[in-house]
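Novice: Below is the sequence, then the predicted model.
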Amino acid sequence: MKYLFWTSIFLGPTASKAQELITYPAPKAVIYSMHSDDYTVRVRKPDGTWQDLFEYKVKVDMDRVQDASMVYFDFSGSVEVSVRRNNGNVQSVRVRPAIHGITPVQNGNVINFTLTKPGKFSVEFDGDKLHNLHVFANPLETNRPDAGDSHVIYFGPGLHTPPENSNGTFKVSKGKTVYIAGGAVVRGKILCDSVENVRILGRGIVDQPSRGVEITHSKNVAVEGIIFINPKHYTIYGGASKDLTFRNIKSFSCNGWSDGIDLMSCSDVVIDDVFMRNSDDCIAIYGHRWDFYGSARNISITNSTLWADIAHPSNIGIHGNTNTVGDTIENITFKNIDILEQDEDDPEYQGCMAINAGDFNLVRNVRYENIRIDDFEEGQLLNLRIVYNKQYNTGPGRGIENIYFKDIYYAGLNQFTSHIAGLDKEHNVKGVTFENLRINGKLMLDAASANIEAGNFAGQIIFKK
């Protein structure tokens, strides 16, 4: 077994070059259970000494659960990455998202490439997306808290489990900072209930919790930098909370209802620079559900990568409150997003960009801009519908209004028809604009050319350059 080194950023004035590349050891307690033998991965500064990374095993795709791999490190400047595939010969390789323009150099079963800025990448050999290598190249930390601070809950390198009689939960009180260091693995849910001014950050891993982070009836909570591996339910579960920030988090899941970020009756939310590979919706935005009440508004999702092994990369609107006039879900923005996969058999739950308004919800003022979508296995490019889904709804949605698609780029077969449809004249879709929708490089100027079916009770649909 190879050894890794955590190059500390506190090495004094002569360590400025070492500060540019930081690798983290895996806890000894998980070396055998969490290691993937599929790849050998090394990194170095240009002309520097190669450093081995620990290759973590992550499970993906609940349809037929598979073992993929993941590595992570921090750097500034530039870094060289070397990947050896250990099982089978290499015929071809690609690194996604394609927007980064990375073309590896191949020598037999080894590939090399250079990164000049942080990012989240999928390395895929011979078209295999189920046993691929995920490379998470983080920026250097700038906000590491003091372990001795009384307001800090500090998880240093090593394996951490919740105390007895805690139901597998670490409960966080108001004003606290939870820090999970690189090289730490925390096996438990992090709960923020009726608190405010909480930060959860670091470079470490939350492994196999019931849920990753649960934020309910809270305010001003931030989650940053953490990797979540195979929660049994949601990665981040938000209910009746506001002023939330999720930045640079990474997530894998392979169970039923193991959504990525699900927000119920939450407002004023920033989701930025996240990588979500989930076996249910990657990001879902709802109104009322369970013990959470209220509308949802002012939510931005930017600079992120979404990979739905089943269900939707993004989904808005199916849950709301039919005991009142209904909730309003509004002012939602998706911008600079890469969608790498969608694989959903059931047409009721398809759509890379999906708005399914149910339960008296009114969904309005939603903008999708600069969205890049790779060819996907099964699903629809978009799905905008008023629904009355008897499995989840007690009433139909009120309406969908003012939806704007700008600079949407899809490269794929486009064999599955997208749908825009109301339910009746009182429950309709109106005001949908497509500006610069391109499929395989071709500008789409009408619904039929884009394989979009505009059904009954859907009006004011406009296509423009």
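Specialist: That came through, no problem.
Novice: from here on, contacts and neighbour counts on C-alpha atoms
Specialist: Noted.
Novice: centroid residue for this structure?
Specialist: residue 276 (2.2 Å; CA atoms, centre = their mean).
Novice: check contacts around that one.
Specialist: Residue 276 makes contacts with 250-252, 260, 282, 305-308, as judged by CA atoms under 8 Å, 6 or more residues apart in numbering.
Novice: I'd like the residues you listed written out as TSV, with distance to residue 409 added.
Specialist: Below are the contacts of residue 276 laid out as TSV (distance: CA to CA, whole Å):
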residue	distance to residue 409
250	24
251	24
252	25
260	24
282	19
305	14
306	15
307	16
308	18
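Novice: re the thing from before, relative to residue 396, how far out is the residue nearest to the centre of the chain?
Specialist: Using CA to CA, to the nearest Å, residue 276 is found at 29 Å from residue 396.
Novice: Put this next to the first one:
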Amino acid sequence: MKALLVVILCFISYDCFAKLVTYEPTSNMVGNNKYIHPSAEYKVELIQNGKTYPLFVYSMNALHYTNNSKTTAWVNFSFDAPVTIRVYNYTSHHNPAQVLPRSASIKTIQKNSIIEFVISKPGQYSVEYQTGIRIEHPLLIFANPLEKNIPNAADTSIIYFGPGFHSIGEKFIIPEGKKVYIHGGAYIKGQLYAENINDIEIFGRGIISGEDYAARTADHMINLKNASNVKIEGITMIHAPRFMITLSGKKHHIDNVKMMGWWFSTDGISAGEETLIENCFFKVNDDAVKLYQNKTETKNCVIWQMENGAPFQMGWNGTNDYSNCYVHDIEVIRVEHEWDNENEAVICAIHGGKGHKTKFLFENIRIDNSTWRIFHLVTKPNRWGQWNTERGSMSDMLFRNIEMYGGQKIPSLIMGHDAKHPVYNMRFENIIINGKKTKGDLGNFIIDKETTWGISFE
């Protein structure tokens, strides 16, 4: 009897301390789905402790004619010990591979069309066989931490989406007191909604898709109104017709969410005050993070900004004063900007409201594969704001330790609309553009001296 007990305990212990978890989709998820399918460009395997584990490689086709990527492929797994990733490349591009972010310093071993590399910590990585801002067939690696507190499917406090396909409709309402779990093998088609309830949790390793809904007119993918203490963790979101996540209320936490969309108006995250956004991945075609509320912190995120929008947007509007936003330790791995639109910058504000934006700190940001501008900080009337002739300004912001590996084709712009709508007390420290520290020289910055003051470079 004692021997049997020991065997049972050892089995449970091994299961609890798993080093690698993979997720296999069921046939009804991708068999006849025109929006998501097995990749024709890549095969991926994981190698750990002498064993090889094949991964399902998801792929989806571009949906808008302006999109530079014709497909986007990705793999998804969870782990807590070093793992070797082996990639078989079936595309027509057989150049030496690079793995981004650059700061991860990942070295690849390449033999013909096969590469191997090792990762030792969770993160989001892009495997690329092309250079420049136009990458046609990227492969994304979503390497998650192991899940904690995986619920039981029989738990009545949980809305449990298990492996397989689930169609939940355009406005699936989350009941009060319920948590939503999306298994790593689950594929949900639909949108999640709640209003006037708190303590909502949405978590797991599965996929939620907005593929059936009209771009720019349908509702947002996760839309939680007046809902405080929201936690969203681990899931992958694709094909959003509008925002991926929009939350009102306050005290939200969004962690390790992967977002991929195609349309203009496919923004990433807009959340309430006192929100923490961390460890997320954005490949979106409008603003990735909306900094529209007090005490928003964004850290340790990886951003692939598509042809429209800004990685960090502080404008277009804002009738209320807000402050104390902190953005740090960010990897902007690609910026596909090519048009001279006013929202085309890495850090952007087109402030057309009467509010005063102040006390923002941006630091430790790296910008790769970008040829456009870093900053566009202006006050001006625009179609999204409610212009006030007497008020509307920005002040007391610090931008520190920001490096752009390439050069700017368009200089950064700092400008107020007039004397009543100034931009002032902006400090730039250790801003490196194409290997050189900038002092605000004309080639890199245009600063309107009539409507700004206290603009300093150190």
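Specialist: Perfect, I can see it now. Note that the structure is a prediction, hence the values are computed from the model and not measured.
Novice: now what about the TM-score between them?
Specialist: Once the chains are laid over each other, their TM-score by TM-score structural alignment, normalised by the length of structure 2 reads 0.90; 429 aligned residues with a CA RMSD of 1.8 Å.
Novice: Find the helix or strand that the residue nearest to the centre of structure 1 is a member of.
Specialist: Using DSSP states H and E, the element containing residue 276 of structure 1 is strand 275-278.
Novice: Mean distance between that strand and structure 2 after superposition?
Specialist: Following the fit onto structure 2, the mean deviation recorded for strand 275-278 of structure 1 is 0.4 Å by mean CA distance after the TM-score superposition for structure 1.
Novice: Which stretch of structure 2 lines up against that strand?
Specialist: Alignment note (TM-score structural alignment): strand 275-278 of structure 1 is matched to residues 281-284 of structure 2.
Novice: Could you list the buried residues of the matching stretch?
Specialist: For stretch 281-284 of structure 2, the neighbour count (16 or more other CA atoms under 10 Å) marks 281-284 as buried.
Novice: Next, count neighbours for the equivalent of residue 385 of structure 2 over in structure 1.
Specialist: Counting by TM-score structural alignment, residue 385 of structure 2 corresponds to residue 393 in structure 1. Residue 393 of structure 1: 19 surrounding residues under other CA atoms under 10 Å.
Novice: Repeat that for the one 10 residues further on.
Specialist: Using other CA under 10 Å as the criterion, residue 403 of structure 1 is surrounded by 22 other residues.
Novice: So it: helix, strand or coil?
Specialist: Three-state call for residue 403 of structure 1 (DSSP: H, G, I helix; E, B strand; the rest coil): strand.
Novice: Map it across to structure 2 for me.
Specialist: So, by TM-score structural alignment, residue 403 of structure 1 is matched to residue 397.
Novice: Ok, residue 115 of structure 1 next?
Specialist: Under the alignment by TM-score structural alignment, residue 115 of structure 1 pairs with residue 119 in structure 2.
Novice: quick one: contacts for that match?
Specialist: If you count contacts by CA under 8 Å, 6+ apart, residue 119 of structure 2 has them with 82-85, 106.
Novice: That one and residue 160 of structure 2, how far apart?
Specialist: Distance, residue 119 of structure 2 to residue 160 of structure 2, by CA to CA: 31 Å.
Novice: Next: residue 86 of structure 2.
Specialist: For residue 86 of structure 2, the distance to residue 160 of structure 2 (CA to CA) stands at 33 Å.
Novice: Could you do residue 458 of structure 2 as well?
Specialist: 53 Å.
Novice: Looking at the two, which has the bigger crowd around it?
Specialist: The neighbour count for residue 458 of structure 2 versus residue 160, taken as other CA under 10 Å, is higher for residue 160 (20 against 12).
Novice: how deep is the counterpart of residue 222 of structure 1 in structure 2 tucked in, by neighbour count?
Specialist: Using TM-score structural alignment, the partner of residue 222 of structure 1 in structure 2 is residue 231. Neighbourhood size, residue 231 of structure 2 [other CA under 10 Å]: 18.
Novice: Hmm, residue 200 and residue 231 of structure 2 touching each other?
Specialist: Yes: between residue 231 of structure 2 and residue 200 a contact is recorded at 6.3 Å, counting by CA atoms under 8 Å.
Novice: Write the ChimeraX selection for whichever of the contacts of residue 119 of structure 2 are buried.
Specialist: To isolate the buried ones among the contacts of residue 119 of structure 2 in ChimeraX, judged by 16+ other CA under 10 Å, type:
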select :82,83,84,85
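Novice: Redo the contacts of residue 119 of structure 2 as a markdown table? Include secondary structure and distance to residue 72 of structure 2.
Specialist: What follows is the contacts of residue 119 of structure 2, written out as a markdown table (DSSP: H, G, I helix; E, B strand; the rest coil; distance: CA to CA, whole Å):
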| residue | secondary structure | distance to residue 72 of structure 2 |
| --- | --- | --- |
| 82 | coil | 25 |
| 83 | strand | 23 |
| 84 | strand | 22 |
| 85 | strand | 18 |
| 106 | coil | 21 |
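Novice: Export the contacts of residue 119 of structure 2 to CSV and append columns for distance to residue 222 of structure 2.
Specialist: Below are the contacts of residue 119 of structure 2 laid out as CSV (distance: CA to CA, whole Å):
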residue, distance to residue 222 of structure 2
82, 33
83, 33
84, 34
85, 32
106, 34
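Novice: Which of the contacts of residue 119 of structure 2 sits closest to residue 73 of structure 2?
Specialist: Nearest to residue 73 of structure 2 among the contacts of residue 119 of structure 2, counting by CA to CA, is residue 85 at 14.9 Å.
Novice: what lines up against that closest one once you look at structure 1?
Specialist: Aligned partner of residue 85 of structure 2 by TM-score structural alignment: residue 81.
Novice: Against residue 74 of structure 1, how distant is its match?
Specialist: For residue 81 of structure 1, the distance to residue 74 of structure 1 - CA to CA - is 12 Å.
Novice: so where does the aligned partner of residue 259 of structure 2 in structure 1 fall, helix or strand?
Specialist: Aligned counterpart of residue 259 of structure 2 in structure 1: residue 251 (TM-score structural alignment). For residue 251 of structure 1, the element it lies in under DSSP H and E is strand 250-252.
Novice: Which strands or helices does that strand pack on?
Specialist: Here strand 250-252 of structure 1 touches strand 56-60, strand 227-229, strand 275-278, going by 3 or more CA pairs under 8 Å, 6 or more residues apart in numbering; DSSP states H and E.
Novice: Run through who's touching that strand.
Specialist: With CA under 8 Å, 6+ apart as the criterion, strand 250-252 of structure 1 contacts 58-60, 225-231, 235, 260, 274-278.
Novice: Tell me which residues touch residue 359 of structure 1, please.
Specialist: By CA under 8 Å, 6+ apart, the contact set of residue 359 of structure 1 is 318-322, 326, 388, 393-398.
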